[in-house]
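Asks: give me coordinates for this.
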Amino acid sequence: MEDDVYFYALAMSDGRIRGVTTGPYLYVRCDETVNDVTHYVNVATGEIQLKQSLEFELSTDGLTATLSGLPVGLTAEANGVETNTDDEPLVIAFDIPGTYSVRLSGLVEYMDHQVEVTVVDS
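Replies: Next up, the predicted model:
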């Protein structure tokens, strides 16, 4: 997907334009509390908003972990394998018992999340 090109006037506080620039980024005025980890821009409204925490249920059964209630389109990475979530629960099967890290990321409106999953031989 190609980014759009936006045009911006660079202006002084008295209103004088000092130049014009272009780029693929939207510039949205914000205060010092905004950062890229905790906030995102809702492009439909042009407003900066807080990212939401991921809320989901985790269950294990033997060597299988199931994460239910995840939003569609999230990237899940476990044990070097990536997949994208859909409207079904995410089921991850591991080969050997142990504690594994599952990283959930990729949707701008949600905080990235890492969860530890312990699976056992049943």
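Asks: CA only for contacts and neighbour counts going forward, please
Replies: Will do.
Asks: now the end-to-end length of stretch 37-57.
Replies: Terminal residues of stretch 37-57 lie 23 Å apart, using CA to CA, to the nearest Å.
Asks: repeat that for stretch 36-54.
Replies: Start-to-end, stretch 36-54 (CA to CA) is 17 Å.
Asks: and that stretch, how far from the chain's centre?
Replies: On the basis of CA atoms, centre = their mean, to the nearest Å, stretch 36-54 sits 10 Å off its chain's mean C-alpha point.
Asks: can you list the buried residues in it?
Replies: The neighbour-count check on stretch 36-54 (16 or more other CA atoms under 10 Å) flags Thr38, His39, Tyr40, Val41, Leu50, Lys51 as buried.
Asks: next, the second sequence, to be compared with the first:
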Amino acid sequence: MSRYADYQDSGEIFCIVEGEPGAIDTAGLIEVGEGVSDETHYIDMSQSIFFARRRHAFDTSYSVNDLAVMFSDLPLGTLVRVQGNELVAEDGVAEIEFDVPGTYSIELTHFQYMDKILEVTVE
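Replies: Below you'll find the model as predicted:
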């Protein structure tokens, strides 16, 4: 049995399909190995032959200034979630301002990176 990744134009995998060639329509799919999943991989489309690549770990820094958290060096298009709100880091930078001091969970997601949840305290 073969495994195939169905993916979006960005390279984000949205499902893995298993089946025998000829039994399923493999047009637009890429054959992938046993360990590939939508949670741990994406399709690298930077070369002429597309292939599954393991997601990277986020390597970003942030600073806290009073009630604000500033992220720098985020991959372009990173989705930043906090308290049900979302913003997209279009330029690699994201600033979040809070109204009340406390500890907040901030989630960073990007299809080429493993999701990361940070606990950040603002005062």
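Asks: from the buried residues of stretch 36-54 of the first structure, which land in strands?
Replies: Filtering these for membership in strands, criterion DSSP state E, returns His39, Tyr40, Val41, Leu50.
Asks: tabulate those residues (CSV), appending distance to Val108 of the first structure.
Replies: Listed next are these as CSV, based on distance: CA to CA, whole Å:
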residue, distance to Val108 of the first structure
His39, 9
Tyr40, 6
Val41, 8
Leu50, 10
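Asks: starting at the chain centroid, how far to stretch 51-63 of the first structure?
Replies: 16 Å.
Asks: what stretch of the second structure does it fall on?
Replies: Alignment of stretch 51-63 of the first structure against the second structure: residues 55-67, by TM-score structural alignment.
Asks: tabulate the buried residues of stretch 36-54 of the first structure in JSON lines, adding columns for distance to Tyr8 of the first structure.
Replies: Below are the buried residues of stretch 36-54 of the first structure laid out as JSON lines (distance: CA to CA, whole Å):
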{"residue": "Thr38", "distance to Tyr8 of the first structure": "26"}
{"residue": "His39", "distance to Tyr8 of the first structure": "23"}
{"residue": "Tyr40", "distance to Tyr8 of the first structure": "20"}
{"residue": "Val41", "distance to Tyr8 of the first structure": "18"}
{"residue": "Leu50", "distance to Tyr8 of the first structure": "25"}
{"residue": "Lys51", "distance to Tyr8 of the first structure": "27"}
